[in-house]
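# Give the three-dimensional model of this entry:
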Amino acid sequence: MSDTIFSKIIDREIDADIVHEDEHCLAFRDVNPQAPMHILVIPKKPIEMLARAEADDQALLGHLMLTARQIAADQGYGEAFRLVMNNGAAVGQSVFHLHLHVLGGREFSWPPG
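Down below sits the predicted model:
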């Protein structure tokens, strides 16, 4: 996987408004927020997209989900938030480093998109 803007944020080559970091992941505010809370949760391990994740990534993927839940709670949206993960350019993935969008603070429609 080539360097992405997210790998540069992990390496502190690019500034970001970081709200969480641990040994497995980093979370920061999206620079183009689509909701009052729009935080990206990214693994430190470079995985291009969910379709490229391996069986040994299972614990990491679960960690990302639980981290997203905790971030939503910390931000005051623990009972009402949306998680989005795009997989591939055809569905809107623009940075090819797996990431979760944690969104909250406004009403969302269904179906999404």
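# Please make it C-alpha for all contacts and neighbour counts, starting now.
Noted.
# Check which helices and strands the biggest strand by length in the chain is in contact with.
Secondary structure assigned by DSSP state E gives strand 37-43 as the longest strand of the chain. When contacts are defined as 3 or more Cα pairs under 8 Å, 6 or more residues apart in numbering; DSSP states H and E, strand 37-43 sits against strand 25-29, helix 58-74, strand 100-104.
# could you redo the last one with a cut-off of 7 Å?
With contacts defined as 3 or more Cα pairs under 7 Å, 6 or more residues apart in numbering; DSSP states H and E, strand 37-43 has these neighbours: strand 25-29, strand 100-104.
# Among those, which comes closest to residue 48?
strand 100-104 (12.5 Å; Cα to Cα).
# Mind giving me the packing neighbours of the closest one?
Counting contacts by 3+ Cα pairs under 7 Å, 6+ apart, strand 100-104 packs against strand 37-43, strand 82-84.
# The residue nearest to residue 38 when sequence neighbours are not counted and residue 91, how far apart?
In space, not counting the residues next to it along the chain, residue 38 is nearest to residue 103; the distance is 4.6 Å by Cα to Cα, 6 or more residues apart in numbering. According to Cα to Cα, to the nearest Å, residue 103 stands 17 Å off from residue 91.
# compare with the first, here's sequence two:
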Amino acid sequence: MADCIFCKIVDGSIPSKKVYEDDKILAFYDLEPQAPVHVLVVPKQHICCANEINESNAEIVAYIFTKIPEITKKLGLDNGYRIVNNCGEDGCQSVKHLHFHILGGKKLNGAMC
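All right, here's what the predicted structure looks like:
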């Protein structure tokens, strides 16, 4: 999508501080971190949100979750981390491109803990 900021990061027209990249996904540091380590993992294919996951694109989500342990090991998150996905306006999704937040680097607090 031409106006999607994450698509622009994926195609390199907007720079990012990359953590991991292959032909299917990109992981990069969040510009407004909510934890000492805050990385976003996005599929290179544009999928708007979790509501748009279907039989034809579900394999990318499984792929992301197979790569997260590799990414978190590289980040030194040996003591644990949190994975977050926001979906839609009420879910506080600010960029309409499926993405997963990896948060860690300290003991995280909050109702989800």
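# Overlay the chains and give the TM-score.
Once superposed, the chains reach a TM-score of 0.92 (TM-score structural alignment, normalised by the length of structure 1), with 112 aligned residues with a Cα RMSD of 1.3 Å.
# so how far does the longest strand of structure 1 sit from its counterpart in structure 2?
Per the superposition on structure 2, strand 37-43 of structure 1 and its aligned residues are separated by 0.3 Å on average (mean Cα distance after the TM-score superposition for structure 1).
# Tell me what angle that strand forms with helix 58-74.
160 degrees (axes from the mean of the first three to the mean of the last three Cα atoms, to 10 degrees).
# follow-up on the earlier one: comparing the helices and strands packed on strand 100-104 of structure 1, which comes out most buried?
Of all these, strand 37-43 has the most neighbours on average by mean count of other Cα atoms under 10 Å, namely a mean of 25.
# about what we covered before: can you redo the helices and strands packed on strand 100-104 of structure 1 as CSV with distance to residue 65 of structure 1?
Converted to CSV, these look like this (distance: least, Cα to Cα, whole Å):
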stretch, distance to residue 65 of structure 1
strand 37-43, 9
strand 82-84, 9
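# Let me know how buried residue 20 of structure 1 is, in neighbour terms.
Residue 20 of structure 1: 16 surrounding residues under other Cα atoms under 10 Å.
# likewise residue 30 of structure 1?
Neighbour tally, residue 30 of structure 1, other Cα under 10 Å: 19.
# That one and residue 40 touch, don't they?
Yes. Between residue 30 of structure 1 and residue 40 there is a contact at 6.2 Å, judged by Cα atoms under 7 Å.
# From the chain's centroid, how far away is the longest strand of structure 1?
3 Å (Cα atoms, centre = their mean, to the nearest Å).
# Ok, stretch 28-46 of structure 1 next?
The answer for stretch 28-46 of structure 1 is 5 Å, by Cα atoms, centre = their mean.
# Show me the contact partners of it.
1, 10, 16-20, 24-27, 64, 68, 97-106 (Cα atoms under 7 Å, 6 or more residues apart in numbering).
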